[in-house]
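>>> Sequence and computational prediction follow.
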Amino acid sequence: MVLTSIRLTQFVGGPAELVDLAVTAEEAGFDQVWFASDPFMLHTWSLCTAVALRTSRIHIGALGMNPATVDPSEIAAHLGTLDLLSGGRALAGIGSHTDGMVPKIGLDGSTIPGRTAEAVRLVRALIAGQDAPTDGEHYRWQPGCALGFTPHRSRIPLHVTAYGEEFLTAAGGYGDGVLPILFPPETAAEVVGWIRAGAVAAGRDPSEVDVAGCVWVSVADDPAAAGDLIRPTIAFFGPYLSEHELAVVGLSPADFAPVTAALAADGVEAAARLVTDDMLRLAVVGTPDEVAVRLRGLVDAGVTQLSIGGPLGPDPDAAIRLLGERVLPALS
C-alpha cells in the first residue's frame, strides 16, 4: 500500500500553525509529516521537535538537511534526539532539491551530491552506535567520533533529497528512500526509472527503496480557487526547474523569464501574478476527485510514497481533512 505524507512550509503558516497542521495530518490518517530545510526559513528541527511532543503515531521528517550547510554530526544528533522524543518516529531527508540556493551564502552547490553520499554514510554509522568512517573526500573526521547517547533505534530511515538524473540514480544505490521533486508530476515514470536503475547497479532490490514523490497540491471544491492559491508556490519554485522538466508540460525557461525577473525584483506575490494557467500543470490542482486521479497516476508510475506539499488549499487545515476524507481512500 502506498504511504502518504504531508510536507509543510512557512508558506502555509507560522510555527504554531504548522505544528497544528501536523496534528491534523495525524488525525486525517497521513503516515508521515515532513518539514523542509531551506536557508533563512523557519527551522525544521524546532518544528519536528514540537510535533513529536504533540503527536503519538505519525512519523516526523526533516527534509532537505543540506550537508553543504549542516554538518553530518549535527544531523545525526538531531535525528537521534528526535527519535528518543518521538518514541522511534524520526525520519531524515539528507541532501537538497537544488544546487541553486547555497551560492547566495557563499558556498559551492556542486559539492552537494558528493557530500550527501558521505553524510548518509556518516549519519548511518553514528545512529548505529558505530565509530564514524574517516576516509571521506569531503569529511575527514578524526578516529573515534561517535554519538554521546543512544537513539531509540539503531537504524533510522535516511531518505536522500536529490535532483537531476545523475544524483537521483546514485541516491537509489544508497538511500533507504529518495525524495524527488515531481514538478511536474508527469516526470514520475522517468524519475522512478533512474532511482530503480541506481538500486540495481548497487546490487539492491529496487523494491527496498521508498520513492517518496514530492508534489505540490492545492485542493478545493472550487478548482479556480485552488489554482489561484498555488500561483505563489509555482512562482517561487518554477524558476529552479530545468529546461527538460518544463518541456514535459510544454513550457520553457523563456516562459518563466518574466516570473523569474519579478521574483528577484519585487518578491513572490508580484511574480505570482505572472504565473499563467498553463504553468498550473506543474502542480496537482483541482477538486478532490481531480487530485485523486492525478495522484493515482503517480502510484501507477511506481511512486511508493505520495508526499503532498502546500499550499494544500484555501484553508490548509480543512484541506488536510478533505484529503484524508476524500482523496486518501481513493488511493488505498
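That came in fine, so what should we check first? Residues are numbered from 1 along each chain as shown.
>>> CA atoms for contacts and neighbours, from now on please.
Will do.
>>> what ranges do the strands span in the stretch 51-200 of the chain?
Under the criterion DSSP state E, counting those that start in this stretch, strands of the stretch 51-200 of the chain are mapped to 59-65, 90-95, 158-161, 177-178.
>>> do you know which of those strands lies nearest Pro206?
strand 177-178 (10.1 Å; C-alpha to C-alpha).
>>> Now do that closest one: everything it contacts.
93, 157-162, 168, 171-172, 195, 209-212 (C-alpha atoms under 8 Å, 6 or more residues apart in numbering).
>>> Can you say which of the strands of the stretch 51-200 of the chain is nearest to Ile75?
Closest to Ile75 of the strands of the stretch 51-200 of the chain is strand 59-65 (C-alpha to C-alpha; 7.4 Å).
>>> quick revisit: which one (most neighbours) among the contacts of strand 177-178?
Val160 (33 neighbours; other C-alpha atoms under 10 Å).
>>> So that residue sits against Ala170, correct?
No: counting by C-alpha atoms under 8 Å, Val160 sits too far from Ala170 to count as a contact (9.7 Å).
>>> and which of the contacts of strand 177-178 is nearest to Met65?
Gly93 (6.1 Å).
>>> putting a second one here so we can go through both:
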Amino acid sequence: MVRWGLVSGGGDGAQFADAVKTAQAAEDLGFDTIWMGEGRLMGSIVPLMTMVLEHTDRLKVGTSVLPYRTRNVSLLAGTFKTFDEMAPGRAIMGLGAWWEPLASRVGLPNAKPLKAMREIITVSKRLLAGETVTFHGEFVHVTDIRFDSPHDDEGRVYDVPIYTGPVRFKMVELSGEIADGVALDFLVPPSYTVAAREALERGAAKAGRTLDDFGIAQLVSCAVDDLDPQQAIDECKFFLTQYIAQQPHITEFSGADPELVDQIQKLVPWPATASQVKEAMRLVSNEFTQSVCACGTTSDAIEKIREYVEVGVQEPILVPRGGRDLETATAIFEKGRLAGL
C-alpha cells in the first residue's frame, strides 16, 4: 500500500488553528505526511510547521517547498535541526526554486538553479550530519561552521531527509544524484512521471546508488463531488487555468496546447483576479483538466491517482481544491484504501 500525503495551507494566523486541526484529523485517518510550502508571498511557513509538529504525534511534516535561496544555508539547516530536536525523525526539508517573474521581483533571480541546489543540499547535509563545514561556491560561502548547541559538541546527527520539488528533468536528475527524495509537481500527466523516474535513475547511477531508499512523492491536485462531478472538475480547472497563465515551468509539461496557453496568458495577468481566471477557464476542456488532476467523482479521482502509483509514485500528496480540504482528503483516502492503494 502507498504512503499518503496531504498539503495543508498556511494562511494568516487566524487560520493556523484550523490547519492544525486538519493535520490532527489527517493523522487520525492514517495519512503519513502533511506538506506545506511558501509558493507565493504569503508569509513564512515555519510557525505553522512548528505548531503541527507540536500538536501531532506520528505525522511527518515536510515543506513542499521552501524557496532554497531565501534563507542562508546555516539558518535553513538550523531550522530543520530545531524541528528534529522537537519531533525526532518527523521533519522533511523540501527545497525548490521560486518561479519567475516572482524570483526576480524579490531580488533573487533564478539563475543557475542546478548549481545553487547542489551547493545548498551539499552544505545542509553536512551540517545535519554533525560536520564542521567550509565551503566556497557560487551561491554558498561558509567557513569553519558547525551547529554549536551544547549537545552538538560530539557531532550529533539530525535525521532530516532532504527532498526537492523539481519540474525540469535536469533538476530531477540532480535530485536522484544528491537528494533523499522528490515531491514531483502537480498538473502534469502520468507520462511526465515516467520520464521523471527515468531521470531519477540516471542521477542515482551517477552517484553509484539505486532508488531503493529514495522517496518518490507527487503532488496531485484534486476535487471530488459525487453529486455534482462538474463542480469538482471546475474547482481543478480554475487552478489549472491560473497555473497555465502564471507558471510556465509547469505548463511546459502539462500537455497544454501552445495556442491554448497563448490565449490564456493574454487574458490572465499577474497578479490576477478570480474573475479574470474564471473568464479564461472557459477555454479549458474537462478532458484536459482530468488528464492532469484527480477530479470529478471520487472513483474518477482514485483511478487518476492509481495511474500515478502504477508508474512509480510511492506517495500521492493530495492538494484539495475548493475549500473542502478535509472532506475531500477523507473521501479520497478512505475510498483509495478500499481500492487497495
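Everything's here; your move. Since this is a predicted model, take the numbers as computed values, not measurements.
>>> residues in structure 1 aligned with the lengthiest strand in structure 2?
For structure 2, the strand with the greatest residue count under DSSP state E is strand 215-224. Residue correspondence for strand 215-224 of structure 2 in structure 1, counting by TM-score structural alignment: residues 210-219.
>>> The matching stretch vs structure 2, average offset?
Compared with structure 2 after fitting, stretch 210-219 of structure 1 deviates on average by 1.3 Å (mean C-alpha distance after the TM-score superposition for structure 1).
>>> so how many other residues sit close to Val157 of structure 2?
16.
>>> Could I get the full set of helices for the stretch 101-250 of structure 2?
102-105, 113-128, 169-178, 190-206, 229-246, 248-254 (DSSP state H, counting those that start in this stretch).
>>> Redo those helices as CSV? Include distance to Ala272 of structure 2.
CSV is the format used below for the helices of the stretch 101-250 of structure 2 (distance: least, C-alpha to C-alpha, whole Å):
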stretch, distance to Ala272 of structure 2
helix 102-105, 14
helix 113-128, 27
helix 169-178, 29
helix 190-206, 28
helix 229-246, 8
helix 248-254, 15
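>>> quick one: which of the ones you listed is nearest Val61 of structure 2?
With C-alpha to C-alpha as the measure, helix 113-128 is the member of those nearest Val61 of structure 2 (17.2 Å).
>>> I'd like the distance from the closest one to the chain centre, please.
18 Å (C-alpha atoms, centre = their mean, to the nearest Å).
>>> With distance to Leu107 of structure 1 added, can I get the strands of the stretch 51-200 of structure 1 in CSV?
As requested, those are exported to CSV (distance: least, C-alpha to C-alpha, whole Å):
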stretch, distance to Leu107 of structure 1
strand 59-65, 15
strand 90-95, 14
strand 158-161, 18
strand 177-178, 24
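>>> Out of those strands, which is closest to Glu325 of structure 1?
Nearest to Glu325 of structure 1, of the strands of the stretch 51-200 of structure 1 and by C-alpha to C-alpha, is strand 59-65 at 19.8 Å.
>>> counting contacts, what elements does that closest one pack onto?
Packing partners of strand 59-65 of structure 1 (3 or more C-alpha pairs under 8 Å, 6 or more residues apart in numbering; DSSP states H and E): strand 32-36, helix 44-54, strand 90-95, strand 158-161.
>>> Give me the contacts around the first one.
When you say that, I think you mean strand 32-36 of structure 1. Counting by C-alpha under 8 Å, 6+ apart, 4-9, 22, 25-26, 44, 47-48, 58-64 sit against strand 32-36 of structure 1.
>>> Generate TSV for the helices and strands packed on strand 59-65 of structure 1, with distance to Ala220 of structure 1 as supplementary columns.
Converted to TSV, those look like this (distance: least, C-alpha to C-alpha, whole Å):
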stretch	distance to Ala220 of structure 1
strand 32-36	21
helix 44-54	26
strand 90-95	29
strand 158-161	29
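>>> Where in structure 2 does stretch 49-57 of structure 1 fall?
Stretch 49-57 of structure 1 covers residues 50-58 of structure 2 once aligned (TM-score structural alignment).
>>> Quick check: buried residues in the matching stretch?
The neighbour-count check on stretch 50-58 of structure 2 (16 or more other C-alpha atoms under 10 Å) flags Thr50, Val52, Leu53, Thr56, Arg58 as buried.
>>> ok, now stretch 276-291 of structure 1?
So, applying 16+ other C-alpha under 10 Å, buried residues of stretch 276-291 of structure 1: 276, 279-291.
>>> before we move on, the earlier item: and of the helices of the stretch 101-250 of structure 2, who's closest to Thr82 of structure 2?
It is, among the helices of the stretch 101-250 of structure 2 and with distance given as C-alpha to C-alpha, helix 113-128, at 10.6 Å.
>>> okay but Pro67 of structure 1 is in contact with Ile94, surely?
Yes: applying C-alpha under 8 Å, one finds Pro67 of structure 1 in contact with Ile94, separated by 7.2 Å.
>>> center of structure 2 - which residue?
Residue closest to the average C-alpha location in structure 2 (C-alpha atoms, centre = their mean): Ser64, at 3.1 Å.
>>> What count of nearby residues applies to the closest residue to that one other than its chain neighbours?
Counting by C-alpha to C-alpha, 6 or more residues apart in numbering, Gly37 is the residue found nearest to Ser64 of structure 2 once chain neighbours are left out, at 4.8 Å. Using other C-alpha under 10 Å, Gly37 of structure 2 is surrounded by 24 other residues.
>>> Quick check: the gap between the alignment partner in structure 1 of Gly37 of structure 2 and Gly302 of structure 1.
Matched across to structure 1, Gly37 of structure 2 falls on Ala36, judged by TM-score structural alignment. Distance of Ala36 of structure 1 to Gly302 of structure 1, computed by C-alpha to C-alpha, to the nearest Å: 24 Å.
>>> thinking again about what came up before, what about the strands of the stretch 51-200 of structure 1, which gets the closest to Val191 of structure 1?
Closest among the strands of the stretch 51-200 of structure 1, using C-alpha to C-alpha: strand 177-178, at 10.2 Å.
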